[in-house]
Structure formats: C-alpha cells, structure tokens
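Q: Next input, structure requested:
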Amino acid sequence: MTRETAREALKALFEAAVGAASPALCLPPHLPPPPRGRTVVVGAGKAAAAMAATVEAHWPGPLEGLVITRYGHGAACERIIVVEAGHPVADAAGVAGTAAIVERLRGLTADDLVLCLLSGGGSALLAAPAPGLTLADKQAITRALLRSGAPIDQINCVRKHLSAVKGGRLALLAAPARVVTLAISDAPGDVVATIASGPTTPDPTTRQDALAILRRWRITPPDSVRAWLDDPRAETPKHIPGAEAVLIARPRDALEAAAREASARGLTPIVLGDAIEGEARVVAAAHARLALKIADGRGVGAPPCVLLSGGETTVTVAGGGRGGRNAEYLLALAAALDGRPGIHALAADTDGIDGSEDNAGALLSPDSLARAATLGLNAAERLADNDGYGFFAALDDLVITGPTRTNVNDFRAILIDAPSSEDTP
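A: Alright, predicted model coming up:
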C-alpha cells in the first residue's frame, strides 16, 4: 500500500467517524413532542449551533432560545440566537451568553419545555462564576488545570463547583418547566453529568472532591476560590426531580462507523476502546507496542488491519511548543515506531480542533522521521518541547478540516499493512 493510498484510507475512516455524530443525522429521532406552552431552547458546546439549526428544521411549532458555541463553530439559525465565545478558557462573551440563557429561563411554567442541547466544550462556554468569584478567578484555575495534565472529568468537577449554572444548577433555574437534555457525548464512559459539566443533571461529585483535585495537581487557588469551596453553598444538587437526558451520539458510534468503513476497504478493524485516557505519549507508546506485535505476527490480529480508539488523552505541558493532545500522541507514536515499514496512523479530534490550534490532528507515515531529518527536525526534541504541531506542520502532514460542529472526542487509527508491502510515496 502506498503512502497516499494509506492516507486516503485513514482520512476516510475519520470522515466516517465524524459523519456518524452529525447533529443533522443523530438529533431528529430524539426530539420530544411539543408542549402545551412555550418551547425554549438553550445549550452550549461545539455542536450547539448545528444542533440548534437541526431543531429549527424539524420542530413543528413555535420556538425560541439561545445557545453558546466556540468561536468559528456557529451555524445559521432564524429563531434561536447563536452566541460565540471562548474555549477552552471562558471569556466575557461566554459570561454574557450564559446570563442571557438564565434570563430566558425565568418565569417558566409547568406547561413549558426547556430543550437543552449539550456537547463537548460546554464546560468553558457556559460561564457563570459562583457568588464571590470573578471570571479571572475561573480563568486562572482552568489554565492551571489544563497545563497540569489532569483528566477532563477532574477538571470538570472543579468547574462545576465554581459555577452558578453547572452541576445541575441550570435545571433548577428552569423549574417548574420540563427540562429535556439532548447530548452528544465527548466524555469517557458517556456519563451525562460530565458532558458540558452537566448543567441539567444531578452531580455525584462534591466540593471536597474539587478541593482534593486542586491539591493533587498542586494548584493553589486564589483566596476567593478557597473560601467558596469551603462554603456549603458550593455543593451541587444531588437530585433534580424530573430531569431527563438522552445521549444522541457517542464515541462508540463514531468508532463503529469507522470500523464499517475499514471493513469495506478490506481492512480488519480492531477496536481498542472508546474511552481511553492517560498521558498522550504513554498511550502512544502502548499502541506502538501493539502495532509492532501485529506487524511481527505476534498480535491480536493480522495485517492488513487497523487499530481504532477514542477517548481523551492528556498532555502535561513542560515545553513551549504548539500542539494539542493528538499531535503529541502522533509524535510519541513516531518515536516509538521508529519508521517501521507498513505502519501508518492518523489522530485527530472529531470537533476539528486539536487543543487550541487550527488543525484537527495529523498523519504519520513510515517515512515521517526520515523526511523530518532532512529538514533538521528531531522528533524527541520536539516531543520534549510539546511541539507536535510544529513538527507535522513542517512536513505538511496536518489534518485541517475546520470546525465540524460536532464532538465525540478524539479519533485514532493505526493502519498496519501486509508485511510484503512496500511504503512508496
């Protein structure tokens, strides 16, 4: 299989994965019946605008509302207002948008319906600091957590307890209206309470958990944050009467779609899991060992095959380079594979944004290290500097899709070709 043929196949698998989580495809079957009263649509996440547009296209009656999405992830809506705001760190636009959502929930009755549209990214986009806290307080904590390497569920636990709307509080503000949440999962384990930090679902975590997370990652909070977390008012609701939530797309759905595409192309799919977490470079090393075993005829499958996985890895930032967790994963994978013939890979975020860069991810070929060497690039040095973006940009190997307006987290595919094949450009 040539390098270009392998890349074409890997890109097709990624496109199949993203397509399976398209709001236009997965949302309409889950719409509830219209209420006797008003229908108010609210929501947040990278898919929020596309979800809102889909609701508009399929809703049979009057409709109003507001959703918040990341800058550049908007979509045209006629009746639902779309606000774009900062991610992964909240900004003033997110605060203003959240205040507007809260205002729309005032004065609702039991005859009304609140349709809440949630997807990954909503934790940053729904920004309403708890009493006594400022946006700057929350920004400082978020930045420290993102750099620490803490897993996303722990980051969101802290976010919930520093918010006036997350962790189930938004649903309480809508009472006595019926609240139905439609969610696209980017959360390992598909726990609704962790998607967008669960603004409409009961929260099983506690303020003591939040304090323990800050201690674990050696983050010293501002006095205002510590004082709030010591206050019983910081506790999130553990029971919300009548809360309803439906997962309309999951990482598993994306991997299953990619597996079908792989089979259609004559590749045996081997799904490693849809909820893989851990340090990106550690996960990459483990996947490289598995790929090498298969290539040597000692693994769980036989070439030609493809290893598929999802989830959300983390990066402990120690260098000054550019790049998200998928570029970091691929750079570590390149170092571990050391140019082994017949093994190609793609790693990308299904939302189209790897970290905070303009790429979804990148592609890796057996000749990547050799091509990098001709440019004076050393993979180990770039990895130490957390500069996966710079490495793959220099090779013209970035995967750039633009915003996909969905989000079922990371997608990784390692294609292992038949041993007799040669990697030709």
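Q: contacts and neighbour counts: CA atoms only from here.
A: Fine.
Q: longest strand of the protein?
A: Secondary structure of the chain read by DSSP state E shows that its longest strand is strand 268-279.
Q: Let me see the ranges of the strands in the stretch 151-300 of the chain.
A: Assignment of strands within the stretch 151-300 of the chain using DSSP state E, counting those that start in this stretch yields the ranges 178-184, 244-249, 268-279.
Q: Another for comparison:
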Amino acid sequence: MEPRKLLQQMFEAAVLSARPEYCLARHLPAPPKGRLVVVGAGKASAAMAHAFEDAWSGEISAGLVVTRYGYEVPCRYIEVVSAAHPVPDQAGCAAAARMLELVRGLSPEDLVICLISGGGSALLPLPLPGVTLAHKQELCRELLRCGAGISEINCVRRHLSAIKGGRLAAACHPARVLTLAISDVPGDDPADIASGPTVGDPTTCADALAIVDRYRIRLPDSLRACLESGRGESVPPDDPRLGGARFRLVATPQAALEAAAQVAQANGIAAHILSDRIEGESREVGKALGALALQVARRGQPFAAPCVLLSGGETTVTVRGGGRGGPNVEFLLALALALQGEKGIYAVAGDTDGVDGQEETAGGFVSPDLLARAWQLGINPRQSLDDNDGHGFFATLGERLVTGPTLTNVNDFRAILVTG
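A: The predicted model follows:
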C-alpha cells in the first residue's frame, strides 16, 4: 500500500476506536431506582450523549452536555449546548452554572451519569466568586503559550473553578455518580481529564501558584489572592461527598494506538508502540523520534524495517515566533528537519479531535521529498520552525491532515513509517 494511504488509514483507525458509538455502550450501569440525570462536557460529549441515548434502556429524567462549537450531535432527551474552546466564553460559564443547578437536590436513589472527554476544562469555565471570565480567558492564553504541560495547566484551572476539581460530584451528593470518560491526557489521570469535575483533587492552591510562578505568568490581583488565600482549594480525594462517585474510562490513547497497530500488521508492517504518554516540547520530541527512525533505517536498531513507530501523548509549543503554533505540525516540521529527506521514511501526526492547537487542522504528513519541495517554493523550513509556523508550512506544501470534527479526543497520534 502507498505509504501516505497506509498512514491515513492508521490515523482513521485510531480515531474510530475512540468514537462513542463503538466504545460507550458496554460500560453502562443498570437503571437506578430513582431519577437518572445526564451531564457532561468535552469535544466528544454530544456524541457520547447520543450514543448513551441509543444504548440506554431506562428513562432519562434530565440531561445537559456542553461541547465545542461545531461538535454538536442531535439528541432526543439530553440538551446539547455549545461553547468556545480552547479559550472559554460566556456560553460555557452559563452552561456550567446550569449544570450545577441540575444536579442539586438529588436523593441517594438517584444516579448522575457524567460524560467527560477532552476539552471539558475550557467548556466548563465557571469561575469562583471574585474571579472574572476575562481574567480566566487571559490566563488560559498565557498557559497555552508558555509551554506548560497539560497536568500543570489543569492544576491551575481546578483552583480557580467553581465546578472542576471534584466540585461537580460534590454538588451531586448524596446521589451516586458514574463518570464515563474518554481520556485525552498522558497517563489517563482522572483529575486531568477535563480537570476532573467529578474526582478528588490531590493538588493544592500552593501547587497552582508554583506553576504560575514557574512560567512567570503575571496574575491579576484577584486571581493571585484566590490562590494565596486558599479560597480556591478544590475537593480532596477523601471528601465524604465523593463516597458515591465512580470513574470509568471508555476510550484511551493506548487503545487508539493498538487499533492503528492492527492496521499496520494487517498490511505486513511490524508495529511498535513506543509510548502513549510522550510529553515535552514538540520540536524536541520530533528531533528525538527522527533520530530513532534514522537508527532503524540505517542500522536496523532497535527494530528492523519495514516497521511503524507509534506514539501518543500531548506535546507542547512555546510560541516565540509569529506563527500559530500547533504541537503536531511543529513536531512534524522538527522531524522532517532531523530526517533531512532520508529515503523510505514517512510520517503522520495529528490530534484525534481534528484540531491542532487552535487551528481547524488535525496535523500533517511528512515524506522524503518534503524539504526539497519547500526549498523549491522559496520556503526555509528552519525559519518556519523558528517562527512556530508549522501550520503555514504544511498548508503551503499541501500536506495538511484535515478531518473536521471527529467527535472524539484521545490526544495526539504519531506514526513514523520506515519502509527500509
């Protein structure tokens, strides 16, 4: 099979494995004696709500999920609201406030199903009293630009939120809570998926403040006061209000990589999953994996060609140039520079939600002739990387991976094909 087509099929298999209609139904509980309330947030939450309705045998008393603009899926009983991502807006605040009201006043015989997926942090931005949405929006932009990891970003978010960090589950008490989650974070930590609205938070305001100071982010006085005073402390794991809360993963980055590996193996290509939780600066990861691919191609170590090197996780971009960033395209551009047109090595990288950074592009493709074609067009690949302009580079070369809304999100996907 032609290399690009094979890479495309592996990416599509990874995404398909995490689509709610294929992974949600087997995790549903028995109907409760009392009411059933469905809430949720994330880029996949509307698709999850639709799949839940199709599979659920009981009644649904009430429901509300919030998803990213353009990711709406029609539901019969569960209301779907749209809001902004990755920088939050007032629609997300209003939806989060309504969600808290929806789950209050329940009984021990009631059950709340919480459908959570990546993107939920931005889509549930309800700030604590004294914290404004405008301040949270600016902080979000700074956190996205500074190169902080997702666990660091979400730690800060939890301690300035009225709904994250276990607060949604606490509001459901004494009802039981079952969270069905699609993981988009390295390590699948429940506290980091959508900033953990239904799970206890082991971090503190002091931890959040240390992260802000580490990246030299200047906080408005109201936000700093919230953290320094401890007013933003979230719900700890041993809080008795979380005694009836349970958490279940329905799709993960590892499962997506395994689905891609099956496609490669079906085409006679050995597949090696390097890790489902690679983090760090995108350009450094690209350089490192480029060196590994060259070792395979030239020395047959640590794997023999033909083979594909698969990895997931969430890399970051510290934007210093005039480009738009984008971790997958930055990874690919650094990879291409490391490979320097090595024959027989191809790659794809993309965010499984279809959005790389803040662009409506999932990622892109690398082939041996990529750099030569760029130079022919008068584009300096190194300058494009220094300017954080991966999106402009791959758009001009016609090597973008464009999917539109995939209705799921299991983080970044990377495949490097070494044909030998």
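Q: out of the strands of the stretch 151-300 of structure 1, which comes closest to residue 325 of structure 1?
A: When the strands of the stretch 151-300 of structure 1 are compared by C-alpha to C-alpha, strand 268-279 sits nearest residue 325 of structure 1, at 8.7 Å.
Q: Read off where the closest one ends up in structure 2.
A: Strand 268-279 of structure 1 lines up with residues 270-281 of structure 2 when matched by TM-score structural alignment.
Q: Give the buried residues for that stretch.
A: Across stretch 270-281 of structure 2, burial judged by 16 or more other C-alpha atoms under 10 Å covers 270-273, 276-281.
Q: got CSV for these, with distance to residue 112 of structure 2 too?
A: Output for those, formatted as CSV (distance: C-alpha to C-alpha, whole Å):
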residue, distance to residue 112 of structure 2
270, 43
271, 40
272, 39
273, 36
276, 30
277, 30
278, 33
279, 33
280, 36
281, 38
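Q: between the strands of the stretch 151-300 of structure 1, which gets nearest to residue 407 of structure 1?
A: Nearest to residue 407 of structure 1, of the strands of the stretch 151-300 of structure 1 and by C-alpha to C-alpha, is strand 178-184 at 6.9 Å.
Q: what is the orientation angle of the closest one with strand 244-249?
A: 20 degrees (axes from the mean of the first three to the mean of the last three C-alpha atoms, to 10 degrees).
Q: With structure 2 overlaid, report how far strand 178-184 of structure 1 is off on average.
A: Taken over the aligned residues, the distance from strand 178-184 of structure 1 to structure 2 averages 0.5 Å (mean C-alpha distance after the TM-score superposition for structure 1).
Q: Which neighbouring elements make contact with that strand?
A: On a contact count with 3 or more C-alpha pairs under 8 Å, 6 or more residues apart in numbering; DSSP states H and E, strand 178-184 of structure 1 meets strand 113-118, strand 244-249.
Q: what about that strand, distance to the chain center?
A: Offset of strand 178-184 of structure 1 from its chain centre (C-alpha atoms, centre = their mean, to the nearest Å): 18 Å.
Q: residues in structure 2 aligned with that strand?
A: With TM-score structural alignment as the criterion, strand 178-184 of structure 1 aligns to 176-182.
Q: contact partners of that stretch?
A: Under the contact criterion C-alpha atoms under 8 Å, 6 or more residues apart in numbering, stretch 176-182 of structure 2 has outside partners 18, 24, 27, 108-118, 169, 193, 198, 244-252, 408-410.
Q: which of those are buried?
A: Buried, going by 16+ other C-alpha under 10 Å: 18, 24, 110-118, 169, 193, 198, 244-246, 249-252, 408-410, out of those.
Q: Could you look up the SS state of residue 66 of structure 2?
A: strand (DSSP: H, G, I helix; E, B strand; the rest coil).
Q: Which residue ranges of the stretch 151-300 of structure 2 form helices?
A: 167-172, 205-214, 221-229, 253-266, 282-299 (DSSP state H, counting those that start in this stretch).
Q: Single out the most deeply packed of these.
A: helix 167-172 (a mean of 26; mean count of other C-alpha atoms under 10 Å).
Q: Mind reading off the mean deviation between that helix and structure 1?
A: Mean for helix 167-172 of structure 2 is 0.7 Å (mean C-alpha distance after the TM-score superposition for structure 1).
Q: My guess is residue 373 of structure 2 contacts residue 398. True?
A: No - at 10.5 Å, residue 373 of structure 2 does not count as touching residue 398 under the criterion of C-alpha atoms under 8 Å.
Q: Using TSV, please lay out the helices and strands packed on strand 178-184 of structure 1 together with distance to residue 296 of structure 1.
A: Shown next, in TSV, are those (distance: least, C-alpha to C-alpha, whole Å):
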stretch	distance to residue 296 of structure 1
strand 113-118	44
strand 244-249	36
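Q: How much space separates residue 13 of structure 1 from residue 275 of structure 1?
A: 18 Å (C-alpha to C-alpha, to the nearest Å).
Q: Hmm, I typed the wrong one, I wanted residue 167 of structure 1.
A: In terms of C-alpha to C-alpha, residue 167 of structure 1 sits 22 Å off from residue 275 of structure 1.
Q: now residue 325 of structure 1
A: From residue 325 of structure 1 over to residue 275 of structure 1 the distance is 15 Å, taken as C-alpha to C-alpha.
Q: now residue 373 of structure 1
A: Using C-alpha to C-alpha, we find residue 373 of structure 1 at a distance of 34 Å from residue 275 of structure 1.
Q: Also residue 3 of structure 1?
A: In terms of C-alpha to C-alpha, residue 3 of structure 1 sits 29 Å off from residue 275 of structure 1.
Q: Next: residue 38 of structure 1.
A: 38 Å.
Q: Work out for me the element residue 11 of structure 1 sits within.
A: helix 3-20 (DSSP states H and E).
Q: So for that helix, what gets flagged as buried?
A: So, applying 16+ other C-alpha under 10 Å, buried residues of helix 3-20 of structure 1: 3, 6-7, 9-20.
Q: Which of those sits closest to residue 297 of structure 1?
A: residue 6 (20.1 Å).
Q: what lines up against the closest one once you look at structure 2?
A: Taking TM-score structural alignment, the alignment pairs residue 6 of structure 1 with residue 3 from structure 2.
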